[in-house]
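> sharing a model prediction with you, sequence too.
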Amino acid sequence: MEIAVIDYKGGNVQSVIFALERLGVQATLTADHDVIRRADKVLFPGEGEAASAMRELQAQGLDKLLPTLTQPFLGICLGMQLLGQHSEEGGGTDLLGVLPFDVVRFPASAEYKVPHMGWNTLSQLRSPLFAGLQEEDYVYFVHSYYAPVGQYTIAQGQYPTPFSAAVQHENFYAVQFHTEKSSTVGTRILENFLNL
């Protein structure tokens, strides 16, 4: 099985590759369009902010390529947010437009700090991506922005408002949390993705 991990100079890419290696899977870190097109599965991890990530995707022509892919695709953290239409981050950034959501910032309060960082539960699981998992399983989040709950939502989180912890549209799956930092739950989600 050929696995492509998108190289757009974003953070956290190496830990996703290590997580795949622990599952016995070799992945190729690449921005090469031909390698990405012929891969059996594509992973799109990310840390950082939307505007600089989109600039790098545009510089490599990946902003045009990624929405056209037809194989199973998994966005992680920023890789999920970039699948939306528009982000409030950085004064406003147009995104890849794969999914019909806008990314908005969590409101800060005395009780709920921004960023939302640490372990939180999942609920409303409805996808083969979560096979073998339970409602209220914990995963690891680090984010200040989120996608609201919509028809594309396949798992929810709460902080303090409900938000999309995972989304899906056709072959595009994405999670707001870090699978590679989410212990056995994250490992199971990666295994489920590889088995789609």
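Looks like it arrived, so ask away. Numbers count the residues shown, from 1 in each chain.
> going by C-alpha atoms from here, please, whenever you check contacts or count neighbours.
Will do.
> who touches the spatially most central residue of the chain in this structure?
Centroid check for the chain by Cα atoms, centre = their mean gives residue 76 as the closest residue, at 2.2 Å. Residues near residue 76 by Cα atoms under 8 Å, 6 or more residues apart in numbering: 43-46, 174-179.
> which residues touch the nearest residue to it once chain neighbours are set aside?
Nearest non-adjacent residue to residue 76, counting by Cα to Cα, 6 or more residues apart in numbering: residue 45, 4.5 Å away. Residues in contact with residue 45 (Cα under 8 Å, 6+ apart) are 5-6, 10, 12-13, 16, 75-79.
> residue 29: how many residues sit nearby?
18 (other Cα atoms under 10 Å).
> ok, which stretches of the protein are helices?
Using DSSP state H, the helices of the chain run over 13-22, 33-38, 50-59, 62-65, 78-81, 183-194.
> list the buried residues in the first one.
Spelled out, it's helix 13-22. Neighbour counts over helix 13-22 (16 or more other Cα atoms under 10 Å) mark 13, 16-17, 19-20 as buried.
> below is an additional structure, to be compared with the one above:
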Amino acid sequence: MTCAIIDYGSGNLHSAEKSFQRMRREAGGPEITVTSDPEAVLRAERIVLPGVGAFADCQAGLMAVPGMVEALRQRVESGTPFMGICVGMQLLATVGREFGDTPGLGWIPGAVTALQPSDPALKVPHMGWNELHIDRPHPIFDGVEPGEHAYFVHSYHVTPDDISHRLAHVNYGTKVTAAIGRDNIVGTQFHPEKSQRTGLRVIANFLNWAP
């Protein structure tokens, strides 16, 4: 059994791999592999899609790996647990509205829109620690207490069409989506690999999640 972290030229793969490897040792779960091989993805029991940067650049990078989107789609449709991180989460939406409209994977209907805090003193990008508010209980948040903090670096966030797909939010002059999910798919806008105890708990939960 393997958990495939997708390498498509975007994402902090080293820290993500290190955190996933640590939690596999501590909490169990499948072997961790970083791969750009669609065949390896088709064999994987879990999939993680990281992402850092602009939505369009990440989508272009993913599409540029021959067969990767098709392999991801096949595994997701077969029920394989899937986790998107930061822009990897945003790619789950229908469309990204950063520098024009770019189609996303469309697995969780909604749009990726610019942060617009009501307080002009709040800077964009939203960068640093913020308090998580859980909107809907989900296994990836097992053991995460209300009010725990996670680490964010972003200027855009997912606005889901169906509010029940929003698992958690933070307050930053408005409600900002912190996690989304449906069926066998989850995504976090925050970086679990940089969120210390809270993030490591989320990673461990994902590695042992049985949707």
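Noted; the coordinates are in hand. Please read these numbers as outputs of a predicted model, since none were measured by experiment.
> please state their TM-score.
Here the superposed chains carry a TM-score of 0.94, computed using TM-score structural alignment, normalised by the length of structure 1; 196 aligned residues with a Cα RMSD of 1.5 Å.
> the residue nearest to the centre of structure 1 maps to what in structure 2?
Alignment note: residue 76 of structure 1 maps to residue 85 in structure 2; criterion TM-score structural alignment.
> quick revisit: so which of the helices of structure 1 is the most surrounded?
helix 78-81 (a mean of 27; mean count of other Cα atoms under 10 Å).
> name the helices or strands packed onto that one?
For helix 78-81 of structure 1, the elements it packs on are strand 172-175, judged by 3 or more Cα pairs under 8 Å, 6 or more residues apart in numbering; DSSP states H and E.
> check the fit of the strand it packs on onto structure 2 and give the mean distance.
Aligned to structure 2 and superposed, strand 172-175 of structure 1 gives a mean residue distance of 0.6 Å (mean Cα distance after the TM-score superposition for structure 1).
> which part of structure 2 matches that strand?
Against structure 2, strand 172-175 of structure 1 falls on residues 185-188 (TM-score structural alignment).
> same question for stretch 86-103 of structure 1.
Taking TM-score structural alignment, stretch 86-103 of structure 1 hits residues 95-112 over in structure 2.
> next, the buried residues of that stretch.
The neighbour-count check on stretch 95-112 of structure 2 (16+ other Cα under 10 Å) flags 95-96, 102-105, 107-112 as buried.
> can you give me the end-to-end span of that stretch?
6 Å (Cα to Cα, to the nearest Å).
> which residues does the corresponding residue of structure 1 for residue 15 of structure 2 contact?
Using TM-score structural alignment, the equivalent of residue 15 of structure 2 in structure 1 is residue 15. Residues near residue 15 of structure 1 by Cα under 8 Å, 6+ apart: residue 180.
> residue 54 of structure 1 matches what in structure 2?
Using TM-score structural alignment, residue 54 of structure 1 pairs with residue 59 in structure 2.
> so what's that match up against?
91, 104.
> what separation do you get for it and residue 128 of structure 2?
If you measure residue 59 of structure 2 against residue 128 of structure 2 using Cα to Cα, the figure is 25 Å.
> next, the mean deviation of the longest strand along structure 1 compared to structure 2.
Ordering each strand of structure 1 by length in residues (DSSP state E) puts strand 162-169 first. Comparing strand 162-169 of structure 1 with its match in structure 2 after superposition yields a mean distance of 1.2 Å (mean Cα distance after the TM-score superposition for structure 1).
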